[in-house]
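Enquirer: Give me coordinates for this.
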Amino acid sequence: MQEQKRIGILTSGGDCAGLNAAIRAVVCRAVGSYGWKVLGIRQATMGLMNSPPDFIPLEIDTVEELLITGGTFLGTTNTGDPFAYPMPDGSTRDRSSEIIAGYHQLGLDALIVIGGDGSMDIVRKIAQKGGMNLVAIPKTIDNDVGSTERSIGFDTAVNIATESLDRLHFTAASHNRVMILEVMGRDAGHIAISAGIAGGAHIILIPEIPYNLDSICEKIHERQESGKNYSLVIVSEAVKTENGETIKNINRLGQTRFGGIGHYLADKICACSGAETRVTVLGHIQRGGTPSPLDRLTGSVFGVAAVDLIAEGKYDCMVSWQNRQVVSVPIPEAIGKYSTVDPDGMLVKTARGLGICLGN
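Expert: As a prediction, this is how the structure comes out:
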């Protein structure tokens, strides 16, 4: 029998559907199969930064009902770089050593981080600095983590965007309007291309494929001339203006966020086509709600696999879905690759084959 290990688990970065399913799977495997102790770290690395560390012991009974719940019951954060943590006086401080101290204070044998490429990069640097054993689980609704075909949260986001297009069909047809749906996608258009095909969009705009407004308006005119006086457009938030400018908003905290390309396009499309145009921005609706069956499955598979890596003594690795099975990939390799939509890939070919305008 293996010695009883103490492992920590935290969720870092933006929330998404399927995180709780992964936490549940980690606990069920670690406690139920190996007899280990599992500590849930609250509010990502901030929980380890606190003194004493902010955590809760996790048992199978604790997580039994988590499979179908959205978000992360441990809490998370996507602000505050531990190596340059913002202080109340406006200065920054390297607080990575406090996180390392929290890990060792809890007597952890390993830490599982569920996050995107940014979170994995930061936590890995801390782990390398402090002698922490680390295993990572990929999650991002953008599905842009390299070396894995699937990340937790993506499928639910696509389902929500697809359902939104389904609903917009009817109101667009009723009022002879062009309906624009702006979806998330920091640098990649996976949500837009997948939901656009599944939801019957007539125009799909993603950051990987440059567009021009003449092609968009030509598509709308073609539909108008054929008696179809409405059109559905889905656009990724990272799409730039026709002149190559990125539309971002800066909030009161000085944080920069994507947003606004939908309204920019609405004005341009209305001007060139004469069509009445409306915009729906999904925003964080894509992150929330009940996880899809596939995200529950993905979280469960990844959670069990992450615990098994610890049992095998394999650290500095990320679990990855490849060729219908889970494998482990070195974290540097996983975050060293960025997964964007292939302009020559199958989804783009499918969209073109269906007569969908991609803006070029």
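Enquirer: switch to C-alpha atoms for all contacts and neighbour counts from now on
Expert: Fine.
Enquirer: Residue most distant from the centroid, the protein?
Expert: E225 (39.3 Å; C-alpha atoms, centre = their mean).
Enquirer: what about it, distance to L265?
Expert: 21 Å (C-alpha to C-alpha, to the nearest Å).
Enquirer: quick one on the thing from earlier: gap between the residue farthest from the centre of the chain and E218?
Expert: According to C-alpha to C-alpha, E225 and E218 sit 10 Å apart.
Enquirer: Same question for Q224.
Expert: Note on Q224: its distance to E218, by C-alpha to C-alpha, is 10 Å.
Enquirer: next one: D295
Expert: 38 Å.
Enquirer: Surely I220 is in contact with S231?
Expert: Yes - if you go by C-alpha atoms under 8 Å, I220 and S231 touch, sitting 6.6 Å apart.
Enquirer: K139: what's it in contact with?
Expert: Neighbouring residues of K139 by C-alpha atoms under 8 Å, 6 or more residues apart in numbering: 16, 19, 114-116, 151-154.
Enquirer: Let's compare: structure for the following, please.
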Amino acid sequence: MRVGVLTGGGDCPGLNAVIRAVVRKGTQEYGYDFTGFRDGWRGPLEGVTVRLDIPAVRGILPRGGTILGSSRTNPLKQQDGARRVRENLAELGVDALIAIGGEDTLGVAGRLYEEYGIPCVGVPKTIDNDLSATDYTFGFDTAVNIATEAIDRLHTTAESHMRVLVCEVMGRHAGWIALHSGLAGGANVILIPEQRFDVDQVCAWVTSRFRASYAPIVVVAEGAMPRDGDVHLKDGTLDSFGHVRLSGIGEWLAKEIERRTGREARTTVLGHIQRGGTPSAFDRWLATRFGLHAIDCVRDGDWGAMVALRGTDIVRVPITEATARLKTVDPALYEEAGVFFG
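Expert: Next comes the predicted model:
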């Protein structure tokens, strides 16, 4: 059997660990051959491949990014895209495809199997941790660690100048990174997409913090929205999955805080720093286990399945279940963090 592997969507730490585990176990235990597809779904859409064998995956476990490259290509938006994918797979002798990605990448895999009969297995990847049916996705832990370290560093400079520091982290529709890193880093205000915020309340928390002779740290997810406003867009363009580019809520909020409180405020936007660099130990562990179980799905012919973490067990769930809705922050969890605001 020949198995294709692709990594789609935004890069994140742990992708190479999945690729390594898939190839090592598939080659050593099942005698499979592997074809790596370049740049997400562009690879099978255009027939762009790279060599993928045991020598190719040596030494990649601690490396960030993906040796296969990635993109946000959506073959279902291309003319005859599904047919082209199917024909390229047949021409290359690829019998099954392992798609490693988030909601969009896996959504394509699910539809290619359900509607076009292309044998696909999914592996969940997103630093936002917003995929349903799995407790955690790899990449999330690394992103939280990076954001927490940044918040730790911001505390000292904020206190030195007694100014407000607003830290903008990733999180389009889900505030998991903001919530986890904000709590771990001792932020005084945490703002997430799931809960619209009142700017006056934020300013009250900031003022309260200054009364205690401490400089406030505000952590805000990029998709957070004021009660009387909307998301902040970098521009109005859409990617092939219909997503706009978010940016600017941190800068806007800092200006509002400064205008309303008279206190100096500055913004730090972590951006792609959160998903670059070497993966954490947890993400290496999780990604490796996902890869080992994904190739078992291929062996069993369990098409349309995605591997997922439940507690400490790796289970299989339908890709369609995992992509049916986003996993967002429970209001009760956010309420827990509220005791530290102000």
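Enquirer: picking that back up, which of the contacts of K139 of the first structure has the most neighbours?
Expert: In terms of neighbour count, L19 stands highest of the contacts of K139 of the first structure at 34 neighbours, by other C-alpha atoms under 10 Å.
Enquirer: what lines up against it once you look at the second structure?
Expert: Structural alignment (TM-score structural alignment) places L19 of the first structure against L15 in the second structure.
Enquirer: does that match really touch T66, like I thought?
Expert: Yes - counting by C-alpha under 8 Å, L15 of the second structure does reach T66; the two are 5.6 Å apart.
Enquirer: intersection of neighbour lists for those two?
Expert: Shared contacts of L15 of the second structure and T66, defined by C-alpha under 8 Å, 6+ apart, comprise T7.
Enquirer: what are the ranges of the helices in the second structure?
Expert: Secondary structure of the second structure (DSSP state H): helices at 15-30, 42-46, 54-57, 81-92, 103-116, 140-161, 176-184, 199-211, 249-261, 281-300, 319-323, 331-337.
Enquirer: would you turn the ones you listed into TSV with distance to G271 of the second structure?
Expert: TSV is the format used below for the helices of the second structure (distance: least, C-alpha to C-alpha, whole Å):
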stretch	distance to G271 of the second structure
helix 15-30	19
helix 42-46	25
helix 54-57	28
helix 81-92	32
helix 103-116	20
helix 140-161	10
helix 176-184	12
helix 199-211	23
helix 249-261	11
helix 281-300	19
helix 319-323	24
helix 331-337	23
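Enquirer: closest to S70 of the second structure out of the ones you listed?
Expert: Of all the helices of the second structure, it is helix 42-46 that lies closest to S70 of the second structure, at 8.5 Å by C-alpha to C-alpha.
Enquirer: For that closest one, buried residues please.
Expert: 42-45 (16 or more other C-alpha atoms under 10 Å).
Enquirer: quick one: which of the residues you listed is nearest G4 of the second structure?
Expert: Closest to G4 of the second structure, out of all of those and judged by C-alpha to C-alpha, is P44, at 8.8 Å.
Enquirer: Show me what that closest one lines up with in the first structure.
Expert: Counting by TM-score structural alignment, P44 of the second structure corresponds to L48 in the first structure.
Enquirer: Could you do R86 of the second structure as well?
Expert: With TM-score structural alignment as the criterion, R86 of the second structure lines up with I100 in the first structure.
Enquirer: How much space separates its match from P332 of the first structure?
Expert: 20 Å.
Enquirer: what about those two, which has more around it?
Expert: Set side by side, I100 of the first structure and P332 show more neighbours around I100, with 20 against 15, by other C-alpha under 10 Å.
Enquirer: Identify the residue nearest that one in space, chain neighbours excluded?
Expert: G130 (5.5 Å; C-alpha to C-alpha, 6 or more residues apart in numbering).
Enquirer: list the contacts for the aligned residue in the first structure for D104 of the second structure?
Expert: With TM-score structural alignment defining the correspondence, D104 of the second structure maps onto G118 in the first structure. By C-alpha under 8 Å, 6+ apart, the contact list for G118 of the first structure reads 13, 335.
Enquirer: Same check on N133 of the first structure?
Expert: Contacts for N133 of the first structure (C-alpha under 8 Å, 6+ apart) come out as 109-111, 127, 315-316.
Enquirer: What does it correspond to in the second structure?
Expert: When the second structure is aligned by TM-score structural alignment, N133 of the first structure is paired with P119.
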